[in-house]
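In: turn this into a model:
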Amino acid sequence: MRATSTATVNVPIEKAWAVLADHAGMSKWGPITATVEKPGAPERDGVGAVRRIAAPGPAPAIVEEITAYDAPTRLGYKALAGVPFKDYAGEVVLSPAGNGTRIEWTLSAGSRVPLVEQAALKAVSLVLLKAYTGYLKKSA
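Out: Got it, this is the predicted structure:
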């Protein structure tokens, strides 16, 4: 099962990538705390990096491993813990769009309750995209 959300922002792709690839910097997107628990190689935030994302409240922290790091166009990750979806993974693809950047945020997961999980996956992709683009627009 997959869900994709897209947006275009008036920010150069290099800046959009710098924000996306800065895992600890995700804390600037909204009311979360993001830390890098294990650096990737050869880039600190690259393949193999493990990030922990915690939100206020009782929900467990989300722990993700970076699985793709193709600067400045593609970042992939998979959940190691903290998400209610089976086999949860994400991929963000950036592409030039005039003077700005087109963002395609795709989430995938194994299906146990298809209609409910599909709607939830789409909602999560929209929330992530909105937080990311909101921060990009503020910092432009």
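In: please count neighbours and contacts with C-alpha atoms only from this point.
Out: Noted.
In: now the strands: where do they sit in this structure?
Out: Per DSSP state E, the chain carries strands over the ranges 2-9, 33-38, 50-54, 62-70, 74-81, 86-97, 100-110.
In: what would these look like in TSV with mean neighbour count?
Out: Output for the strands of the chain, formatted as TSV (neighbours: other Cα atoms under 10 Å):
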stretch	mean neighbour count
strand 2-9	18
strand 33-38	18
strand 50-54	22
strand 62-70	20
strand 74-81	20
strand 86-97	18
strand 100-110	21
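In: and Q118, which of those is closest to it?
Out: Set against Q118 and scored by Cα to Cα, the strands of the chain come closest in strand 2-9, at 7.1 Å.
In: now show me the structure for the sequence below, then we'll compare the two:
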Amino acid sequence: MSQPTATATATVARPVDHVWAVLADHEGMSSWGPGLHVTLDETGDEDRNGVGAVRRISAPGPAPAIVEEIVAFEPGSLLGYRARAGVPFKNYGGEVRLTPVDGGTRIDYAISLDERVPLVEKGAAALVARVLLTALVRASKR
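Out: The predicted structure is shown next:
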């Protein structure tokens, strides 16, 4: 991933393996938000949800589905993706890093994109990182 445009960080009182199980279950993302529907268009090369997997994220409303390819997959520590379609940003991608800490797991959620209008896109990336991190933390607490 290129230099992150925005990063959001949180700690959840759950072990890394639990948070990883939530993060790496692409189809399970359907439970993260109301009306969200996630399917795998393609499975990964060595792991069903790993590098090469392509996920399609549909939400209610007229917006197109977001199609993302998994580009980094290190079980228990790192998941990276890049958008293929459905986002208004050029070279949009995300990287989620999990780190064990006392009492749980630190989650660093980074978003990168080409900044054509830096203030607008940096603000949008920060919002996306915070929303996705909040959803992951909520899902991990279950």
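In: still on that earlier bit, dump the strands of the first structure to CSV, plus distance to R44 of the first structure.
Out: Shown next, in CSV, are the strands of the first structure (distance: least, Cα to Cα, whole Å):
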stretch, distance to R44 of the first structure
strand 2-9, 26
strand 33-38, 8
strand 50-54, 10
strand 62-70, 11
strand 74-81, 14
strand 86-97, 18
strand 100-110, 22
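In: so how far is G110 of the first structure from K86 of the first structure?
Out: Relative to G110 of the first structure, K86 of the first structure is positioned 5 Å away (Cα to Cα, to the nearest Å).
In: joint contacts of those two?
Out: Residues touching both K86 of the first structure and G110 (Cα atoms under 8 Å, 6 or more residues apart in numbering): there are none.
In: what lines up with G94 of the second structure in the first structure?
Out: Under the alignment (TM-score structural alignment), G94 of the second structure maps onto G90 of the first structure.
In: next, the contact list for the closest residue to its match other than its chain neighbours, please.
Out: Of all residues not flanking G90 of the first structure in the chain, L107 sits nearest, at 4.4 Å (Cα to Cα, 6 or more residues apart in numbering). Neighbour list for L107 of the first structure: R2, A3, T4, Y88, A89, G90, E91, L121, K122, S125 [criterion: Cα under 8 Å, 6+ apart].
In: give me the distance between L127 of the second structure and L133 of the second structure.
Out: From L127 of the second structure over to L133 of the second structure the distance is 10 Å, taken as Cα to Cα.
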